[in-house]
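1. here are the coordinates; sequence isn't available:
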């Protein structure tokens, strides 16, 4: 169920997309998700779509999978740190530096957690524009799960996954000689399709098979999908960026009920 606290009278519909309508149905069918206004819900729908697009773009960019020891970046935009992290150069804008990863992918190599963070940053950039992005993410530092607090990534226990979520396939019997395959962070693309940096786009069975190929000799436990999801703080991002998409939601809304100033949507 979705609860919108204020602005029930302002809810309108836009042409939207098939993906946006599907996301709205998924969100409304789960536990109560609360939004201050329709604009924040609309922002989440748009950003989830942008996240899936960014994952596909990174998959096709030519950026390589590398361990921290062997990571690489374009020195025109980033300074590589001794620990394998990338720090934004002081004379470069964050928006341009993130776009360069997608434009000049072969110059970059990083592991799967950094890849997911890059996907989220690109999705936010595509959603809020250069000016707001540069203001919010002025000191970008790419290293594993070290993210800007404005992104607000949070991992929650759940088995109700929504496209645009980051999920994790764990490999408990990983071969100690290939610890980089102890698991795979992925973006849920919907329809049993996942993007994982270094593996590519596969279904759940394919992700598990890829990880199982890197188990220790005599392993008895298979890789598996953890019951959790990692998501940005959509409401905080929307408010920080000025709710750029307005109140119009996709058509085909779930059932609606108005109680006081609040609007409830469910299916």
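-> Cool, the structure landed. Keep in mind it's a predicted model, so treat the numbers as computed, not measured.
2. hey, let's count contacts and neighbours off CA atoms from now on
-> OK.
3. mind listing the strands for the stretch 1-150 of the chain?
-> 2-4, 12-13, 33-35, 64-65, 78-80, 86-88, 109-110, 141-142 (DSSP state E, counting those that start in this stretch).
4. closest to residue 149 out of the ones you listed?
-> Nearest to residue 149 among the strands of the stretch 1-150 of the chain is strand 141-142; the distance by CA to CA comes to 11.5 Å.
5. give me the helices and strands touching the closest one, please.
-> With contacts taken as 3 or more CA pairs under 8 Å, 6 or more residues apart in numbering; DSSP states H and E, strand 141-142 sits against strand 86-88, helix 112-128.
6. could you point out which element follows it?
-> The helix or strand immediately downstream of strand 141-142 is strand 154-157, counting by DSSP states H and E.
7. tell me how many other residues surround the spatially closest residue to residue 30 that is not a sequence neighbour.
-> Spatial nearest neighbour of residue 30, excluding adjacent residues (CA to CA, 6 or more residues apart in numbering): residue 1 at 5.7 Å. For residue 1, the neighbour count with other CA atoms under 10 Å is 19.
8. pasting the second one now:
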């Protein structure tokens, strides 16, 4: 359900909203869920739809970019743009703008390899860049450092429990009995693309059952517990980004 300034929006009001073809399914999912999505203004709703649509597009673009999957010990980057740290993180060079640093990952993907948490942060940065523009992005995200779930505080990610996922949400497939020899498969951070279709770095775009099957193939010998999708949702705080 969608509520703007305390009023439920439905029917003809939803149809009258000027949204793109990529945003329309997200809007319909919001309207059809039992979760109440509260907005102060229509523009605030439209901004969230924009960022969510850009998040799914960034996920697809990262898949097509040629980036590789690697644990932190084997991460790689374009060292003309980033400094590769001892822990396997990427520190943006002071002479490079944040916009150029993020865009280079998508343009020169063959020079990069990293694990799934880094991929999610990169996707959120790219979606934010494409939503607010280079000038604002460069002002907000100076000194970018990419490593696991570390991110600039201005990205302002929030997490909460829930099972009504929307495109653009990050959700986690947990693998409780992963093989300790391959700890990178302890779980998979994914972006919801549409209903029961997820992007996971190293797996691709697949239904939830296929992601669970892939993770189950990476369990320790004798494991009995299946991988599963957690009821936890992570995404930027859209109102904060817009303001």
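-> Yes, it's here. Quantities reported herein were computed from a predicted structural model and do not represent experimental measurements.
9. would you confirm that the residue nearest to residue 30 of the first structure contacts residue 265?
-> Yes - between residue 1 of the first structure and residue 265 a contact is recorded at 5.7 Å, counting by CA atoms under 8 Å.
10. so what sits against both of those two?
-> The contact sets of residue 1 of the first structure and residue 265 overlap at residue 28 (CA atoms under 8 Å, 6 or more residues apart in numbering).
11. mind telling me what residue 224 of the second structure corresponds to in the first structure?
-> Under the alignment (TM-score structural alignment), residue 224 of the second structure pairs with residue 220 of the first structure.
12. what's the separation between that match and residue 212 of the first structure?
-> According to CA to CA, to the nearest Å, residue 220 of the first structure and residue 212 of the first structure sit 10 Å apart.
13. what is the longest helix of the second structure by residue count?
-> For the second structure, the longest helix by residue count, based on DSSP state H, is helix 42-64.
14. any idea which of the helices and strands packed on strand 141-142 of the first structure is most buried?
-> Ranked by mean neighbour count, those are led by helix 112-128 with a mean of 24 (mean count of other CA atoms under 10 Å).
15. that helix against the second structure, how far on average?
-> Following superposition, helix 112-128 of the first structure is found to deviate from the second structure by 0.5 Å on average (mean CA distance after the TM-score superposition for the first structure).
16. output the residue interval of the second structure matched by that helix.
-> By TM-score structural alignment, helix 112-128 of the first structure lines up with residues 116-132 in the second structure.
17. now do stretch 75-92 of the first structure
-> Using TM-score structural alignment, stretch 75-92 of the first structure pairs with 79-96 in the second structure.
18. just want the angle from the longest strand seen in the second structure to helix 116-132.
-> Longest strand in the second structure, counting residues (DSSP state E): strand 187-194. Using axes from the mean of the first three to the mean of the last three CA atoms, to 10 degrees, the direction of strand 187-194 of the second structure lies 30 degrees away from that of helix 116-132.
19. just to revisit the earlier point, now do the longest helix of the second structure: distance to the chain's middle.
-> Between the centre of helix 42-64 of the second structure and the centre of its chain there are 10 Å (CA atoms, centre = their mean, to the nearest Å).
20. mean per-residue distance, that helix to the first structure?
-> When the first structure is overlaid, helix 42-64 of the second structure sits 0.6 Å from its aligned residues on average, using mean CA distance after the TM-score superposition for the first structure.
21. what's the angle between that helix and strand 187-194?
-> 120 degrees.
22. distance check, the residue nearest in space to the middle of the second structure against residue 233 of the second structure.
-> The centroid of the second structure falls nearest to residue 120 when counting by CA atoms, centre = their mean (4.1 Å). Distance of residue 120 of the second structure to residue 233 of the second structure, computed by CA to CA: 13 Å.
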